[in-house]
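Colleague: my questions are about this predicted structure, shown below with the sequence.
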Amino acid sequence: MSRSVRGARVLITGATRGMGRLFAERAADEGAAVIVLWGRDPAALDETAAALARPGLQVRTDVVDLTEPTQLDDAAARLLEDGLVPDVLINNAGVITGNKFFWELAADDTTRTLRVNTLAPMRLVGHLLPAMIDDGGRAKRVLNVASAAGIVPNPRMSVYAASKAALLTWSDTLRLELAQAGHEQVAVTTFSPSYVDTGMFSGTRPVRLTPVLTPERAVAQAWRAMLAGRAHIVTPPTVHVARAARGVLPSRAWDALASVFGVHRSMETFTGRDR
């Protein structure tokens, strides 16, 4: 794929606000031919579609609750039946259900988090990837939005962190499998940002030397990496430092260092919402 989505078919989950909306706007501005928006709110989908209107651009909306596997299955099947094999698939939708300790979480909240953040991207890619592999013409891209929480565990977000760690490992393994099978026309990029100021993590305490990313900056970084076919982008750079320190330090030393920098207290005042 060239460093552009001009003429491409783009599917975005969680597309009506935050990073999802920005991904859609970016695709429209850069000349995508078809943009498929998935979300739970019909009114928000309609409003987003109207805002994206451009000459020659087809915008399609599908109401899909990713906690319901049959809704995802049916929506994916309709796309394939209509010949809309994505050139770009952006698994952006994500949820976090609060800032409680694990034993305080409701079982349904745990299930919901794993269904949206981990199982839905896997299930969707499972439906669409064979057609993306077989589709001739331009190269294909899959962008999976993970999180720095999947790299550096953090109290009060255990299930979210676990869901993103699983997504990260699956995403990067999928990349290797495609290359090993000779399907290098399909590139998989995993994006692991720290806190992004979309409202999803409202109320979190700042971590020293780790700025909260604007959604515009996060989307720009992910977009460039996706088009270039990069394997994994982690941002901001301090997350790399934290990952390295956690890898070499004894657990108690790392825990003490993380506490000094405010990592382990950052979720205590969380008031956010879904991505």
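Modeller: Nice, I can see it. Source: prediction; values computed, not measured.

Colleague: could you use CA atoms for every contact and neighbour count after this?
Modeller: Fine.

Colleague: now do the SS call for Leu124.
Modeller: Assigned with DSSP: H, G, I helix; E, B strand; the rest coil, Leu124 falls in the helix class.

Colleague: oh, I was asking about Asn144
Modeller: Strictly by three-state DSSP, Asn144 counts as strand.

Colleague: what about it, neighbour count?
Modeller: 29 (other Cα atoms under 10 Å).

Colleague: tell me who's in contact with it.
Modeller: By Cα atoms under 8 Å, 6 or more residues apart in numbering, Asn144 lies in contact with 90-92, 121, 167-168, 171, 188-191.

Colleague: which of these are buried?
Modeller: 90-92, 121, 167-168, 171, 188-191 (16 or more other Cα atoms under 10 Å).

Colleague: now the strands for this protein?
Modeller: Ranges of strands within the chain are 9-13, 34-39, 58-63, 88-91, 140-145, 186-193, 232-235, based on DSSP state E.

Colleague: quick one: closest of those strands to Arg3.
Modeller: Minimum separation from Arg3 across those (Cα to Cα) falls at strand 140-145, 11.2 Å.

Colleague: distance from the chain centre to that closest one, please.
Modeller: Distance, stretch centre to chain centre, for strand 140-145: 9 Å (Cα atoms, centre = their mean, to the nearest Å).

Colleague: next up, a structure to set beside the first:
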Amino acid sequence: MTDLKGKTALVTGASKGMGRAIAQRLAGDGALVAVHYGRDAEAAKETVAAIEQAGGEAFPVRAEFGTDGDVRTLLTGLTAGLQGLSLDILVNNAACGNQETVRAGSVDRLTPEQFDEVFAINVKAPLFLVQAALPLMADGGRVVNISSLATRVALPYQIAYAMTKGALEVMSRTLANALGARGITVNTVSPGATDTDVTDTLRDPEIRTVLTGLTALGRIGRPADIADAVAFLASDDARWVTGNVIDATGGAYLGPMWAR
């Protein structure tokens, strides 16, 4: 376990899935965690309750990305919850949850409206959240952005989604260079197929078998796998790591499996 006692963190999209696991891990390491959610207040309350039952501290903060004033709304709730404390860790995990938008992303089916939606949530919101949060962020802070395996594996039905994650990785490197003078590190974690309650495709046994067979470590990822990588980057152990992409896919699509 890393030591985050006395630290504060904001995890976007923390009501479910990987975001919930990340929030729980950072809280378990001692951080006060702002649990961001868009629409599902009950799920966010469950995340907060789980953290508190484990002895941690957390509070919910609502803002629906992709709507007018989304970042301003989030910052208002965050500032109120921090009660004068600075922000030490920002995890940009929230991503477009509309599976139809993600899955309908082939070049012959993608609509301008779907394109705008996924970029607004996956790129615009994280960028302007960082911008807005910088006055609250302590020197030596941490920014961790969640990308995707889709940036290095060409999946034709995810062209817009993959483009947003590629943009996020470029943003991370640029911010790492820009914020280094303040000792703020900016890194990216890139998950592959991960077992969460929001990943519908992994409920298909045939798809699970195929994806497992394409992964060097021979299984589907778990939310805790991603949360542990984020916790490392959020900790003092990663103080000399910035501008990097950490591949947390278990070695997905590394090469032909018959060669083993």
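Modeller: Received it, and whenever you're ready, just let me know what you need. Just so we're clear, the structure is a prediction, and the values are computed from it rather than from any experiment.

Colleague: returning to what we had before: between the buried ones among the contacts of Asn144 of the first structure, which is closest to Val10 of the first structure?
Modeller: The closest of those to Val10 of the first structure turns out to be Ile90 (Cα to Cα; 7.7 Å).

Colleague: next up, the contacts around the closest one.
Modeller: By Cα under 8 Å, 6+ apart, the residues touching Ile90 of the first structure are 10-13, 142-145.

Colleague: for Thr174 of the second structure, see how far away Pro51 of the second structure is.
Modeller: Small correction: residue 51 of the second structure is Ile, not Pro. Distance of Ile51 of the second structure to Thr174 of the second structure, computed by Cα to Cα, to the nearest Å: 33 Å.

Colleague: the two: who's more crowded?
Modeller: Between Ile51 of the second structure and Thr174, Ile51 has the larger neighbour count (other Cα under 10 Å), namely 23 against 13.

Colleague: ok, and the closest non-adjacent residue to that one?
Modeller: Gln24 (5.7 Å; Cα to Cα, 6 or more residues apart in numbering).

Colleague: show me what contacts the one you found?
Modeller: Gln24 of the second structure neighbours (Cα under 8 Å, 6+ apart): 47, 50-51.

Colleague: so which of those hold up in the first structure?
Modeller: Among the contacts of Gln24 of the second structure, the contacts conserved in the first structure (both residues aligned by TM-score structural alignment, their matches' Cα atoms under 8 Å) are Ile51.

Colleague: what's the closest of the contacts of Gln24 of the second structure to Tyr161 of the second structure?
Modeller: Set against Tyr161 of the second structure, the nearest of the contacts of Gln24 of the second structure by Cα to Cα is Thr47 (26.4 Å).

Colleague: the closest one contacts Met18, doesn't it?
Modeller: No: look at Thr47 of the second structure against Met18 with Cα atoms under 8 Å: they stay out of range, at 11.4 Å.

Colleague: which residue lines up with Trp38 of the first structure in the second structure?
Modeller: Aligning on TM-score structural alignment places Trp38 of the first structure opposite His36 in the second structure.

Colleague: got a list of what its match touches?
Modeller: Counting by Cα under 8 Å, 6+ apart, His36 of the second structure touches 10-15, 44, 60-63, 74.

Colleague: tell me where the stretch 151-275 of the first structure has helices.
Modeller: All helices of the stretch 151-275 of the first structure, identified by DSSP state H, counting those that start in this stretch, fall at 158-180, 215-228, 238-248, 251-260.

Colleague: related to what we said a few turns ago, turn the contacts of Gln24 of the second structure into TSV, including distance to Thr196 of the second structure.
Modeller: What follows is the contacts of Gln24 of the second structure, written out as TSV (distance: Cα to Cα, whole Å):
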residue	distance to Thr196 of the second structure
Thr47	14
Ala50	17
Ile51	18
